[in-house]
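Student: this is a predicted model, with the sequence first.
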Amino acid sequence: MSSISDIIERYLKKILNESKNGIVEIKRSELAEIFQCVPSQINYVISTRFTVEKGYIVESKRGGGGFIRIQKVRYKNRHDIFEKMLANIGDATTQLTAEHVLAWLFEEELITEREALLMKRLISRETLQLPIPLRDPMRARMMRILITTLFSCKGE
């Protein structure tokens, strides 16, 4: 059974995919009313499931006429995607950020579900049993190698 967060995420992705320009503007309170939840639930979904690492830009304006604008990032070519992924990973990366990158690569059909699962297990805390000051840089190095290999093996 899907959680309310999953349902809200699917709804937002559906309307994003249906929009001609890849942008959707919503009012937090209206969306909360549609799904019979508190506005903070909408905030949670947007802040955790529509991140830069997952390929979204989110703008928020608070107040009476406030809105949330979600934009799906569109890249010109594979090289732009490659550069953005490496920038998101940086010199040290948390497990959550790395998982968001993998989720985005899967959603964009740049990797298979199996590849995503293998990469996710490889960069997990359970696999990288190191102190945090060593673990996050090691995870970033592994992600950069995985991304570089992925983009050098799958043609333009």
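Tutor: Noted; the coordinates are in hand. A quick note: this is a predicted structure, and the numbers were derived from the prediction, not measured. Numbering: from 1, shown residues only.

Student: only C-alpha atoms from now on, for both contacts and neighbour counts.
Tutor: Will do.

Student: spit out the contact partners of the residue in the chain sticking out farthest from the centre.
Tutor: No residue in the chain sits farther from the centre than residue 64, which is 28.7 Å out by CA atoms, centre = their mean. By CA atoms under 8 Å, 6 or more residues apart in numbering, the contact list for residue 64 is empty.

Student: wait, a helix at it?
Tutor: No - the assignment for residue 64, made by DSSP: H, G, I helix; E, B strand; the rest coil, is coil rather than a helix.

Student: how many other residues sit next to the closest residue to residue 128 other than its chain neighbours?
Tutor: Closest residue to residue 128 apart from its sequence neighbours, by CA to CA, 6 or more residues apart in numbering: residue 135 at 6.3 Å. Counted with other CA atoms under 10 Å, the neighbours of residue 135 add up to 21.

Student: got a list of what residue 135 touches?
Tutor: Taking CA under 8 Å, 6+ apart, we find residue 135 in contact with 125, 128, 129.

Student: A further structure is provided below for comparison with the first:
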Amino acid sequence: MRNISDIIEKYLKSILHESPEGTIEIQRNDLADQFSCVPSQINYVISTRFTLEKGYLVESKRGGGGYVRIRRIELPGPTTLHTHLHHTIGDEMGQTAAEGLIYQLVESRFLSSREAALMRAAISREVLMVQLPYRDQIRARIMKAMLISLLG
């Protein structure tokens, strides 16, 4: 059985997918009641699985009448994707940012899960065993080369 974090993530993504604006607004306490968990569990899911690197913008207001607003950031269309990727990747790219971009490309269906797995393997710090900043520079070049080849 999957854990509660996976279930909450799947639920939030499903209602976000159904939203015509690509935005949802939730109450932490209401969602915690719905899933019989503590509000901090909701915070954990949102802060780890709905990050900017993964293509989400999260706004929140605490206190009475507080909310959490999650907005899906859509990637540009295929015609401007190369320019977007060039600017996003730049000359250096850390592993977390690279994995977040790969995740976003899979979610947007620009990459298959197999292509993503190959890319993650190629850009991991265990494979790129050189010192910083060279590792981040090599990772950026690999990311650009692979994405140009795959999305070309």
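Tutor: That came through, no problem. Owing to the predicted nature of the structure, the values given are computational and were not obtained by experimental measurement.

Student: ok, back up a step: where does the residue nearest to residue 128 of the first structure fall, secondary structure wise?
Tutor: Per DSSP states H and E: residue 135 of the first structure is located in helix 132-153.

Student: that helix: which residues count as buried?
Tutor: For helix 132-153 of the first structure, a neighbour-count test (16 or more other CA atoms under 10 Å) marks 135, 136, 137, 138, 139, 140, 141, 142, 143, 144, 147, 151 as buried.

Student: now do stretch 34-43 of the second structure
Tutor: 35, 39, 41, 42.

Student: quick one: the last one and residue 26 of the second structure, what's the gap?
Tutor: Here residue 42 of the second structure is placed at a distance of 10 Å from residue 26 of the second structure (CA to CA, to the nearest Å).

Student: next one: the closest residue to residue 86 of the first structure other than its chain neighbours from residue 17 of the first structure, what distance?
Tutor: Here the nearest residue to residue 86 of the first structure in space, its sequence neighbours aside, is residue 144; by CA to CA, 6+ apart that works out to 6.2 Å. Distance from residue 144 of the first structure to residue 17 of the first structure, counting by CA to CA: 29 Å.

Student: what's the local residue count around the nearest residue to residue 67 of the second structure once chain neighbours are set aside?
Tutor: Nearest residue to residue 67 of the second structure in three dimensions, chain neighbours excluded: residue 27, at 4.8 Å (CA to CA, 6+ apart). Neighbour count of residue 27 of the second structure, defined by other CA under 10 Å: 17.

Student: which other helices and strands contact the host helix or strand of residue 25 of the second structure?
Tutor: Element membership for residue 25 of the second structure (DSSP H and E) is strand 23-26. Applying 3 or more CA pairs under 8 Å, 6 or more residues apart in numbering; DSSP states H and E, one finds that strand 23-26 of the second structure contacts helix 4-18, strand 67-72.

Student: one more pass at 10 Å, please.
Tutor: Judged by 3 or more CA pairs under 10 Å, 6 or more residues apart in numbering; DSSP states H and E, the packing partners of strand 23-26 of the second structure are helix 4-18, strand 56-61, strand 67-72.

Student: tell me which residues in the following helix or strand past that strand are buried?
Tutor: Sequence order places helix 28-34 as the next helix or strand after strand 23-26 of the second structure, per DSSP H and E. By 16+ other CA under 10 Å, the buried positions in helix 28-34 of the second structure come out as 28, 29, 31, 32.
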